[in-house]
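In: My questions are about this predicted structure, shown below with the sequence.
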Amino acid sequence: MQTPSVPRDLPIGLIACGGTLPREVADSIVRGGRRVFVVAVDEEADADFGTLPVVRVSWSKFGAAVAALRAAGVRDVLMVGRMTRPRLKDARPDFGFIAALPTVLKILTAGGDDALLRSVVALFEPRGFRVVGVADVAADLLLSGGHLAGPAPSVSDQSDIELGMALIAALGPFDIGQGAIVANGRVIALEGAEGTDRMIARVAAQRAGSDGSLAKRSGVLIKRAKPGQDVRLDLPTIGPDTVTAVDRAGLSGIAAQQGHVIVAHRAELMTEADRLGIFVVGVDGMTPHVEASLGLADVAAQHGALRNLSSSDRRDAGLGIAAMLSLLKFSSGCALVARRNRVISIGAHESAFDVITRTYPARRGWMKSRTGVSVISGEEMLSPALLQAAANIGLAAVIVMIGSGREPQSSQADLEVGQRYGLSIIEVACADFETAP
């Protein structure tokens, strides 16, 4: 059933979260001839909206937000900007929030970003609003195809772009990030829950010499929407700061999916890219890619070796195993951490220890019960330090994927260390899943 059109004389309701992008989107909407009514989320929205009508509402005052939107005559709503996942214990709810509590709880406990965003849509649409995206009301902010700024990509860069686009597409079913960094045909970084900026900073730190200098410039930041993603919400964004970060990491350029990536502060981005010699191009996201299936995650979760895990941890293990098998098709993937049906940390060619330890800041408060798993490649060696790191962030299990022809690597000493920390150590053979969907 088609969504009925909304008269253009009605204002668009802009749910504004953090950053300057909400203001830029609002300005684009006004340029397009429509009015904007802003609902700024308290403790998140920090942009200056000038003379636009604005009401500030706490995230837990959902009833007040709906009332304000209706009073302004809003039918179309758009959510833009950075938002941290709220905590229920901080809520000071109104009646509208309590009435929507089942959906709110889905938001607070959603596994990946896709599940969270589907829950946000479910908050507004049953109440008579139509959720729209940037492409619907501010399409001039989207990246178009072809060269935007900087020099032209080299032949090597083009190959890296194709590989990165295919990789992110293959990982899409597992709701893993919207970014990757590829250099000279090798995947060197994958975006997890930490976001693009931290992924780039991680590469910059890895590449820096003892004096802080970088080797020869190479590699491409790839940004694209995940296949099947609801493009009305959470489109990837690049801006001048992205260009600066890419330069610091010694990368050659940025390639992003045309029509599915927002370009913030376009003029500044182009000036900075030209100044630093960083190419920025829009490319077709419909590149051939290795197919991945969530059916594989379901099969993996039923593997006999996982039978002693809780049902939640088995789901996380299935998700992690399926994602790692997809990465192996790209000769990539060292380790990942999954919790609540969401991959929160993932590594390409760094150590499993590094992947696990950088998960720590996101896991404070998880320690009441062990939950979640780390899935690591059979190329990685278990060690007391790695197992202690997994225990320190409250994981329930470390799962080692053993490749064809390789011997099990868990020693009795490893098992004893795991037992000391209350951590299960499980080995599964990649060959067990060769006929899975």
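Out: On my side now, so go ahead. Numbers count the residues shown, from 1 in each chain.
In: switch to C-alpha atoms for all contacts and neighbour counts from now on
Out: Will do.
In: tell me which element Glu44 is part of?
Out: With elements taken from DSSP states H and E, nothing contains Glu44; it lies in neither a helix nor a strand.
In: so it touches Pro86, yeah?
Out: No - the pair Glu44 / Pro86 is not scored as a contact, 10.3 Å apart, by Cα atoms under 8 Å.
In: Which of these two has more residues huddled nearby?
Out: Neighbours around Glu44 and Pro86, counted as other Cα atoms under 10 Å, are more numerous at Glu44. The numbers are 17 against 12.
In: Arg248 versus the more buried one, what's the distance?
Out: Counting by Cα to Cα, to the nearest Å, the gap between Glu44 and Arg248 amounts to 28 Å.
In: same thing with Asp354?
Out: Distance, Asp354 to Arg248, by Cα to Cα: 21 Å.
In: ok, those two, which is more surrounded?
Out: For Asp354 and Arg248, the more surrounded residue by other Cα under 10 Å is Arg248, and the numbers stand at 19 against 14.
In: what's near enough to touch Ile15?
Out: Under the criterion of Cα atoms under 8 Å, 6 or more residues apart in numbering, the contact list for Ile15 reads 38-41, 77-80.
In: second one coming, line it up with the first:
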Amino acid sequence: MAVSTPETEPGPLGLIAGGGNLPVELVRNAARNGIGEIIAVGFREYTSPEVQAGAAHFEYIGIGQLGKLIRIFTSRGVRRAVMLGSLSPRLTIADVRLDLRMLMLAARVRDRRADSVLSAIAGEMARDGITLVDCTTYLKHLLATDGVMTRATPSKKQWTDIRLGIKLARASGGLDIGQTVVVRKHAVVAVEAMEGTDACIKRAGALAKDIVVVKMSKPEQDFRFDVPCIGLDTVRTLADAHGAVLAVEAGKTFLLDREKTLELADAHHIAVAGVTPGQAEEA
């Protein structure tokens, strides 16, 4: 007899939909992933209208309305949920109106790092029988593959920069600073913080050309909340910065609009490669 897991449990799937294409991809591919019904909540100015159109039920909530989110899910039989899409990292330090349940949770959270807040939210949802599942569960077809994915291939010197970038990006991620590092000629040009990957690349491009961008998952990445992600905008930004290489962690990074993204990289002679932590430069 098959054992039910949160991923395979029958009933509707709850979707907490932020901005970008990931929530849209889930809705578009619901049938192929055996998802019968999606109950979605979204955020004004972030969530795509396509999510609302494709969900069996959709409601907008405020950023701090945890109680409302849980009520929507429990009232419609949701026992498993996934969190997809982006919200501004600055929201963790912004003045946001919180409902009573979120206020009580905020009083217990040890700090305002995104992982701390989101982990506490997952725990609060679990108290009402809702399990938050890995973001990649239903979108494995979007994960970057191992090896070079473009016609352009990193040079020997660029591979040296990639190996250094892997090591540094993992260290930065482990400190919950950022997951992207930019390297040029074995020197660190920029490290991502709250501004995000694209802004980090722009900053690095103002300092150096032919940069090598490395984006990795954190050593203790919680894939319920956050999966590194690249796409057309990333490559456009790197092209504008006259960058040369984009290396991402294989199997743990979403590659959106794969065909178009790699075509754009080829058009700008940018090498895109999937790498692993084992390829890091030795200390």
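Out: Structure received. Everything numeric here is computed off the predicted structure, so don't read it as measured data.
In: in the stretch 51-200 of structure 2, which spans are helices?
Out: For the stretch 51-200 of structure 2, helices defined by DSSP state H, counting those that start in this stretch occupy the ranges 66-75, 100-108, 114-127, 156-174, 197-205.
In: buried residues in stretch 117-130 of structure 2?
Out: Buried residues in stretch 117-130 of structure 2, defined by neighbour count with 16 or more other Cα atoms under 10 Å: 117-122, 124-125, 129-130.
In: Leu256 of structure 2 reaches Leu142, doesn't it?
Out: Yes - counting by Cα under 8 Å, Leu256 of structure 2 sits close enough to Leu142 to count as a contact (6.4 Å).
In: These two - which one has more neighbours?
Out: Under the criterion of other Cα under 10 Å, the comparison of Leu256 of structure 2 against Leu142 puts Leu256 first, with 22 against 19.
In: For the counterpart of the more buried one in structure 1, list the residues it contacts.
Out: Under the alignment (TM-score structural alignment), Leu256 of structure 2 pairs with Ala264 in structure 1. Contacts were defined as Cα under 8 Å, 6+ apart; by that measure Ala264 of structure 1 touches 21, 24, 141, 237-240.
In: from the middle of its chain, how far away would stretch 178-191 of structure 2 be?
Out: Shown here is stretch 178-191 of structure 2, whose average C-alpha point lies 20 Å from the average C-alpha point of the whole chain (Cα atoms, centre = their mean, to the nearest Å).
In: again but with stretch 241-259 of structure 2, I slipped
Out: So, by Cα atoms, centre = their mean, the centroid of stretch 241-259 of structure 2 is 13 Å from its chain's centroid.
In: same deal with stretch 97-108 of structure 2?
Out: Computed by Cα atoms, centre = their mean, the separation of stretch 97-108 of structure 2 from the middle of its chain amounts to 25 Å.
In: Return those of the contacts of Ile15 of structure 1 that are likewise in contact in structure 2.
Out: Counting by both residues aligned by TM-score structural alignment, their matches' Cα atoms under 8 Å, the members of those that carry over to structure 2 are 38-40, 77-80.
In: which among these end up buried?
Out: Buried, going by 16+ other Cα under 10 Å: 38-40, 77-80, out of the kept ones among the contacts of Ile15 of structure 1.
In: Which members of the residues you listed are the farthest-apart pair?
Out: For those, with distances taken as Cα to Cα, the pair at the greatest spread is Ala40 and Val77 (12.6 Å).
In: mind checking how far Val78 of structure 2 is from Leu13 of structure 2?
Out: 6 Å.
In: wait, Val189 of structure 2
Out: In terms of Cα to Cα, Val189 of structure 2 sits 42 Å off from Leu13 of structure 2.
In: got it, and Lys140 of structure 2?
Out: Using Cα to Cα, one gets 17 Å for the distance from Lys140 of structure 2 to Leu13 of structure 2.
In: The two: which has the busier surroundings?
Out: The residue with more neighbours, out of Lys140 of structure 2 and Leu13 and counting by other Cα under 10 Å, is Leu13; that gives 26 against 13.
In: Contact partners for that one?
Out: Neighbouring residues of Leu13 of structure 2 by Cα under 8 Å, 6+ apart: 35-39, 78-82.
In: what's the residue closest to the geometric middle of structure 1?
Out: Gly177 (3.1 Å; Cα atoms, centre = their mean).
In: Can you find the partner of that residue in structure 2?
Out: Residue correspondence, TM-score structural alignment: Gly177 of structure 1 in this structure matches Gly178 in structure 2.
In: ok, that match to Gln158 of structure 2 distance?
Out: From Gly178 of structure 2 over to Gln158 of structure 2 (counting by Cα to Cα), the distance is 21 Å.
In: can you put the helices of the stretch 51-200 of structure 2 in a markdown table and add distance to Ala55 of structure 2?
Out: Formatted as a markdown table, the entries for the helices of the stretch 51-200 of structure 2 read as follows, by distance: least, Cα to Cα, whole Å:
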| stretch | distance to Ala55 of structure 2 |
| --- | --- |
| helix 66-75 | 13 |
| helix 100-108 | 25 |
| helix 114-127 | 21 |
| helix 156-174 | 34 |
| helix 197-205 | 30 |
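In: how about those, which one is nearest Val248 of structure 2?
Out: Distances from Val248 of structure 2 to each of those were compared using Cα to Cα; the shortest belongs to helix 156-174, at 8.8 Å.
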